[in-house]
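Colleague: sharing a sequence plus its predicted fold:
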Amino acid sequence: MNPPSTGTVPLTASGLHAYDVFNGDADGICALHQLRLAHPREATLITGVKRDIELLKRIPPGEKADVTVMDISLVANAPSLLRILRDGGQAIYFDHHSGIGSFPHARVTLHWDDSPDVCTSVLVDRYLNGKCREWAVVAAFGDNLAAAAHALAATMGIDRERLQKLEELGRLINYNAYGERVEDLHVAPDILYRMLRPYTDPLDFIQGSDQFRLLSEGYRDDTARMRTLSPASETDGGAIYLLPDAPWARRISGTLANKLASGGTSRSYAVLTERSNGGYVVSVRSGQPELRSANRLCEWFPTGGGRKAAAGINCLAAADLENFAKAFHEYFAPACADALPTTTHVQ
């Protein structure tokens, strides 16, 4: 997914090269969709699977870029953002992950909030004063923020039947983002975004889109496999699941993590999926995000990060599996206040 050559990149009115950069999950896609419904522009799209987050690296060095960024971590992208600014570019950045990499700059407008009940589409909804709110509801459901989705829906008087359809759409768009590579997905995220673009009403997309039917059928088949899974290890504080190196497992990993986390308890969960080239992709859901944030645990390991309620590790070495399991169960033990694990780990 390399960006096109400079000559094919759309230009803004001020002569800068326009890029829309977004996470390939429900939150990233719906955040950009809201913004472009309200403020249309042609731009080169840069996206990828959910864990492909160092997306600003793909903007060519030396190019003056006008960049809109949705739902990718500042921690992972701060060096590339600084390089874009040094090249004379500018950015508007919407995100709800850790803000450790943030910095003030005259040509950066940052909309950021890492509260556990906020996703990037909620930030865009605030920015647009609710102009495209149903798509924020879709995104919140997809990001496993049911309470936030219901709160937004209540301001619009959405009936129960319609709300259930928005929830299903959010779940399916988010499900589609999980994979080791784009080939694992049913629909490439940039293509899925382009398919959404003509639709102001989410239900029109549900009723008139072949992509919706494709995702619905894939989800049904993959979740049937998910029902056979059981924890690899379990304590009072939480459970760890291990999934095999298979496309279906990679696709369903986020859905499994969200389903486990929506059980209404204070327990926490980790879903580890084998990578084809060794190691594991890790998804963590905290049952008490304000007390024991998921990202704090994941940041303790190389390639780890995320937000308070949901975080992950892009590549956990196979040799660190036992270390991670011990750290997870120590960190989320009910008697633990907010201490980091005592397990020694060498970065």
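Modeller: Looks like it arrived, so ask away.
Colleague: contacts and neighbour counts: CA atoms only from here.
Modeller: Fine.
Colleague: let me know the secondary structure of the closest residue to Ser230 other than its chain neighbours.
Modeller: Distance criterion Cα to Cα, 6 or more residues apart in numbering; nearest residue to Ser230, sequence neighbours excluded, is Tyr241 at 6.8 Å. Classification of Tyr241 by DSSP: H, G, I helix; E, B strand; the rest coil places it in strand.
Colleague: got a list of what Tyr241 touches?
Modeller: Listed by Cα atoms under 8 Å, 6 or more residues apart in numbering, the contact set of Tyr241 reads Leu229, Ser230, Pro231, Ala232, Ser233, Tyr269, Ala270, Val271, Leu272.
Colleague: the fourth one contacts Ile240, correct?
Modeller: Yes. Proximity of Ala232 to Ile240 meets the contact threshold set by Cα atoms under 8 Å, at 5.7 Å.
Colleague: looking at the contacts of Tyr241, which is nearest Gly28?
Modeller: Gly28 lies nearest to Val271 out of the contacts of Tyr241, by Cα to Cα, at 21.6 Å.
Colleague: which other helices and strands does the host helix or strand of that closest one contact?
Modeller: In the assignment (DSSP states H and E), Val271 maps to strand 268-274. Under the contact criterion of 3 or more Cα pairs under 8 Å, 6 or more residues apart in numbering; DSSP states H and E, strand 268-274 touches strand 238-243, helix 247-261, strand 280-285.
Colleague: so which of Ala232 and Ile240 has more stuff around it?
Modeller: Counted by other Cα atoms under 10 Å, Ala232 and Ile240 do not tie: Ile240 has more neighbours, with 22 against 13.
Colleague: for that one, which non-adjacent residue is closest in space?
Modeller: Counting by Cα to Cα, 6+ apart, Ile240 lies nearest to Ala270, which is 4.7 Å off, once chain neighbours are set aside.
Colleague: gap between that neighbour and Ala257?
Modeller: In this view, Ala270 and Ala257 are 7 Å apart by Cα to Cα, to the nearest Å.
Colleague: anything in contact with each of the two?
Modeller: Between them, Ala270 and Ala257 share these contacting residues under Cα under 8 Å, 6+ apart: Ser283, Val284, Arg285.
Colleague: and here is the other one:
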Amino acid sequence: MHFDVFNGDADGIIALLQLRLAEPKSSNLVTGVKRDIQLLDKIDTSAADTVTVLDISMEKNLAGLEKALFSGAKVFYADHHKSGLIPAHDSLEAHIDLDANTCTALIVDKLLTGRYHTWAITAAYGDNLIAKADELADVAGLSEEQKAKLKELGTLINYNGYGSQLDDLHFHPADLFTALLSYDDPFAVIADQTSPFHLLRAAYQRDMEQALAIDALYHSEKLALFELPDLPSSRRISGVYGNLLANQAPDSAHAVLTENRDGSYTVSLRAPLNNKQGAGDICSQFATGGGRAAAAGINALAKSQLEAFIAAVEAYY
């Protein structure tokens, strides 16, 4: 039995997409909303099994990884999030790169020697590595129009992954991956009027219009913070909205708060694009927080901790 375990955002989906286009394989797809990252806890393996793990922190999945390795399963692991100490094990093939200007799909792209390079560029756009994606697209000889199309597709795939539960999403990430697997080339997805691209585009525009109508809850030279209401549209748009804000003001950090049903906040934090560090360290100071240097989050921040969060961001930057 083979398991494909992957983050439900653009990077996780497209990293797996490249691998399965290169090596088609029947597998059990294990994924979820973007913030559902302890995915290895959801599988049980035996000595005959193989596992591919993409775009989820090894540190957050260490117990599940060790359990899989102990069972005798062989594990391929590629990621760009905080890894902690990587287990030394003959059955583990780990490709971890913590550079703030890379993502899992770009790691896979190197392993495949650029076989599906335009898909990897799409993932970089979706993961808000705009400068890196532009650089790769320029080297690949893509036009400005083509770059804009890949950026939009990457953003829409990423947008689909945000939500507190699967019901918030337009597509289950496993279903979206399966649909995209029909296309060797991302431009073919855009050209096909029946593809997920067009439904996601219309939904994204509606959700973004609602977010853009909301004024900042807090604003300083170092941080702009926005609170979105407890609605599925808010939970869907929070991450890509944070990316949009970050690109509009690259010298400032940005945080998007989405109110949870229990009264706490889900937090999406973006480090300044011109200083892509610290977001993961800041969010890790809070019980349900974590992430990488450029982008991180907190699953449940009590409202009483909001001032402490603002102070932590202000102190870091």
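Modeller: Great, that's in hand. Values in this document were obtained by computation on a predicted structure and should not be read as measured data.
Colleague: quick TM-score on the pair, please.
Modeller: The TM-score (TM-score structural alignment, normalised by the length of structure 2) is 0.95; 316 aligned residues with a Cα RMSD of 1.6 Å.
Colleague: picking that back up, between the shared contacts of Ala270 and Ala257 of structure 1, which has the most around it?
Modeller: For the shared contacts of Ala270 and Ala257 of structure 1, the largest number of neighbours (other Cα under 10 Å) sits with Val284, at 29 neighbours.
Colleague: map that residue onto structure 2.
Modeller: In structure 2, the residue matched to Val284 of structure 1 (TM-score structural alignment) is Leu269.
Colleague: Arg220 of structure 1 too?
Modeller: Counting by TM-score structural alignment, Arg220 of structure 1 lines up with Gln205 in structure 2.
Colleague: would you map the helices across the stretch 151-300 of structure 1?
Modeller: Ranges of helices in the stretch 151-300 of structure 1, per DSSP state H, counting those that start in this stretch, are 160-175, 189-196, 202-208, 210-226, 247-261, 294-298.
Colleague: let me redo that: the stretch 1-150 of structure 1
Modeller: In the stretch 1-150 of structure 1, the helices defined using DSSP H, counting those that start in this stretch lie at 26-38, 74-86, 120-127, 133-142, 146-154.
Colleague: what's the counterpart of Arg235 of structure 2 in structure 1?
Modeller: Using TM-score structural alignment, Arg235 of structure 2 pairs with Arg250 in structure 1.
Colleague: for its match, what are its contacts?
Modeller: Neighbouring residues of Arg250 of structure 1 by Cα under 8 Å, 6+ apart: Tyr178, Gly179, Glu180, Asp184, Leu243, Thr273.
Colleague: quick one: the residues you listed as a markdown table, columns for neighbour count and distance to Gly279 of structure 1 too.
Modeller: Output for the contacts of Arg250 of structure 1, formatted as a markdown table (neighbours: other Cα atoms under 10 Å; distance: Cα to Cα, whole Å):
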| residue | neighbour count | distance to Gly279 of structure 1 |
| --- | --- | --- |
| Tyr178 | 28 | 17 |
| Gly179 | 28 | 14 |
| Glu180 | 24 | 12 |
| Asp184 | 19 | 17 |
| Leu243 | 22 | 12 |
| Thr273 | 26 | 8 |
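Colleague: tell me which of those is nearest to Ala153 of structure 1?
Modeller: Closest to Ala153 of structure 1 out of those is Tyr178 (26.3 Å), distances taken as Cα to Cα.
Colleague: what residues are up against that closest one?
Modeller: Taking Cα under 8 Å, 6+ apart as the test, what Tyr178 of structure 1 contacts is Asp25, Val49, Lys50, Arg51, Asp184, Leu185, Arg250, Arg251, Ile252, Ser253, Gly254.
Colleague: how about 6 Å then?
Modeller: Counting by Cα atoms under 6 Å, 6 or more residues apart in numbering, Tyr178 of structure 1 touches Lys50, Arg250, Arg251.
Colleague: just to revisit the earlier point, the match of Val284 of structure 1 and Gln165 of structure 2, how far apart?
Modeller: Taken as Cα to Cα, the span from Leu269 of structure 2 to Gln165 of structure 2 is 20 Å.
Colleague: for Ala294 of structure 2, same thing?
Modeller: Using Cα to Cα, one gets 24 Å for the distance from Ala294 of structure 2 to Gln165 of structure 2.
Colleague: just Asp184 of structure 2 next, same as before
Modeller: Separation of Asp184 of structure 2 from Gln165 of structure 2 (Cα to Cα): 30 Å.
Colleague: ok, now Gln18 of structure 2?
Modeller: 26 Å.
Colleague: out of the two, which sits in the busier spot?
Modeller: Neighbour totals were compared for Gln18 of structure 2 and Gln165, and Gln18 leads with 23 against 15 (other Cα under 10 Å).
Colleague: list the contacts for the spatially closest residue to Pro244 of structure 1 that is not a sequence neighbour?
Modeller: In this structure, Pro244 of structure 1 finds its nearest non-sequential neighbour in Glu274, 5.3 Å apart by Cα to Cα, 6+ apart. Counting by Cα under 6 Å, 6+ apart, Glu274 of structure 1 makes contact with Pro244, Asp245, Tyr280.
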